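In: Here is the input, now give the coordinates:
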Amino acid sequence: MKKLLLAVFMTVSASAGFLVEPYLGYQLGSGDAGATDYTFNTTVIGGRVGYTMLGFMGGLDYSMGAESDLEGETAGVKTKTKFSQNNLGLFAGYELPILLRAWATYYLSTNLEQQEGTNKGKEYSGDGIGFGVGFTGLPFVSLNLEYRMMSYDEFDGKSLTNKLEENFVLLGVSLPLDL
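Out: You can find the predicted model right below:
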């Protein structure tokens, strides 16, 4: 019995690993805050670190969006302001044996920082969720499609009456390393 238990635990620990996954992608997004509609498209760089075991994975996800324009339109009047984006979340997922993997992320903190104008340095903050799938048919590379929903309910530490809600599609490539 002892030998059987030892064999089971040795097998489980042999298949466990540390996940390091840098990724690069392009994010296409739109959203609204009250009567204003927004679009926000940017290049994203980030990474996931965590733990994998028997196909399951979980850990931290951090990403940064390059400085780009948040374009808004209210009653036909268009505005354009430069923002950068930062997201920090917890992810959990599963790698299927058929060259696909799927995951979900809860973003504990997501920020849009204004890069110009009278509010330079001030930021929208909130949280969000994301769902992703990846195709792992290429050696060492995963082609990813992710849908993210962010809700910003504070600006410069003060509550907003009209939340800024944004939805993004992220197309990316990553290098999932199971160490």
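In: okay, CA-based contacts and neighbour counts for the rest of this
Out: Fine.
In: how about stretch 42-60: buried residues?
Out: 42-53, 56-60 (16 or more other Cα atoms under 10 Å).
In: what's the answer for stretch 78-98, then?
Out: 82-95.
In: now, among the residues you listed, which is nearest to Val141?
Out: Glu95 (13.5 Å; Cα to Cα).
In: Can you tell me how far the closest one is from Met53?
Out: Between Glu95 and Met53 the distance is 10 Å, computed by Cα to Cα, to the nearest Å.
In: Which ones among the buried residues of stretch 42-60 map onto helices?
Out: Among those, none falls in helices (DSSP state H).
In: Enumerate every residue touching the residue lying closest to Met150 once chain neighbours are set aside.
Out: Spatially, and ignoring its direct neighbours in sequence, Met150 is nearest to Gly128 (4.2 Å; Cα to Cα, 6 or more residues apart in numbering). The contact partners of Gly128, by Cα atoms under 8 Å, 6 or more residues apart in numbering, come to Tyr106, Tyr107, Leu108, Ser109, Thr110, Arg148, Met149, Met150, Ser151.
In: I'd assumed Gly117 was in a strand, is it?
Out: No - using DSSP: H, G, I helix; E, B strand; the rest coil, the secondary structure at Gly117 is coil, not a strand.
In: Please generate a structure for the following sequence too, so the two can be compared:
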Amino acid sequence: MKKVMAVFALVLGFTSVSQAGLLLEPYLSYEMGTMSGAQDGKTSGTGLGARIGWTAPVMFWAALDGSTGTVTSKPDVGADDDGKRTSLYATVGVDFPILVRGWLGYGLMNEVSFDTAGKVKGKATKIGIGFTGLPFVSLNVEMIKETFDDADGATMDPTLDNSATVLSVSLPLDL
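Out: Just a heads-up that it's a prediction; the model follows:
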């Protein structure tokens, strides 16, 4: 009986799960959007980012979500303009037990530096959903609403809204 208890204790010791509560989630993304306001047109771009945060023992998590990437603005009138996007969001989310996760984010920093039009800054919010049924990766869709109202040396009218859909593939690591 002592041997059975020792084997049981050994097996139980190796199968217990330890969790530090650290979320590390790198991702690659592609954005498609529609801008309105001072200029109407389309936007598109690619991005590279990561969420770094804390996971609760029961489904919830909070993270800083930073990304950088390229963006192309295609206004209905005028020439196309390429730029570089930098964003930082405060994000909270829930990992549901049915292979789905969802999150909300508020933009702490959101700026685009266009090659010819200059730099614009503004506010942003996002809502996202991810499918986690594949091994190791999550397939995600986010809806982002941006309002640019600050021109830092920009030659364009800074009042510009962008509504974008972002498709991404991420590697959520719960360490």
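In: quick revisit: does the residue nearest to Met150 of structure 1 sit in a helix or strand, and which one?
Out: strand 123-138 (DSSP states H and E).
In: whereabouts in structure 2 does that strand align?
Out: Mapping strand 123-138 of structure 1 onto structure 2 (TM-score structural alignment) gives residues 119-134.
In: What residues sit buried inside the matching stretch?
Out: 119-132.
In: Counterpart of Phe155 of structure 1 over in structure 2?
Out: Aligned partner of Phe155 of structure 1 by TM-score structural alignment: Ala151.
In: tell me the contacts of the most centrally placed residue in structure 2?
Out: Residue closest to the mean C-alpha point of structure 2, counted by Cα atoms, centre = their mean, is Asp65 at 5.6 Å. Residues near Asp65 of structure 2 by Cα under 8 Å, 6+ apart: Gly49, Ala50, Arg51, Ile52, Ser87, Leu88, Tyr89, Ala90, Thr91.
In: quick one: which of those residues is nearest to Thr15 of structure 2?
Out: Closest to Thr15 of structure 2, out of all of the contacts of Asp65 of structure 2 and judged by Cα to Cα, is Ile52, at 26.8 Å.
In: Structure 1: which residue goes with the closest one?
Out: Match for Ile52 of structure 2 (TM-score structural alignment): Val49.
In: OK, contacts around the closest residue to Val137 of structure 2 other than its chain neighbours?
Out: In space, and not counting its chain neighbours, Val137 of structure 2 is closest to Leu171: 4.7 Å by Cα to Cα, 6+ apart. Neighbouring residues of Leu171 of structure 2 by Cα under 8 Å, 6+ apart: Glu25, Pro26, Tyr27, Phe136, Val137, Ser138.
In: And the helices in structure 2, which stretches?
Out: Under DSSP H, structure 2 gives helices at 2-15.
In: all strands of it, in order?
Out: Applying DSSP state E to structure 2 gives strands spanning 22-37, 41-55, 60-75, 81-95, 100-114, 118-131, 138-152, 160-170, 173-174.
In: Let me have these in JSON lines, extended by distance to Phe14 of structure 2.
Out: As requested, the strands of structure 2 are exported to JSON lines (distance: least, Cα to Cα, whole Å):
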{"stretch": "strand 22-37", "distance to Phe14 of structure 2": "21"}
{"stretch": "strand 41-55", "distance to Phe14 of structure 2": "22"}
{"stretch": "strand 60-75", "distance to Phe14 of structure 2": "26"}
{"stretch": "strand 81-95", "distance to Phe14 of structure 2": "25"}
{"stretch": "strand 100-114", "distance to Phe14 of structure 2": "28"}
{"stretch": "strand 118-131", "distance to Phe14 of structure 2": "30"}
{"stretch": "strand 138-152", "distance to Phe14 of structure 2": "28"}
{"stretch": "strand 160-170", "distance to Phe14 of structure 2": "29"}
{"stretch": "strand 173-174", "distance to Phe14 of structure 2": "19"}
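In: who's in contact with Met53 of structure 1?
Out: With Cα under 8 Å, 6+ apart, Met53 of structure 1 has these contacts: Val12, Ser15, Ala16, Gly17.
In: any idea how far Ser13 of structure 1 is from it?
Out: When Met53 of structure 1 is compared with Ser13 of structure 1 (using Cα to Cα), they lie 8 Å apart.
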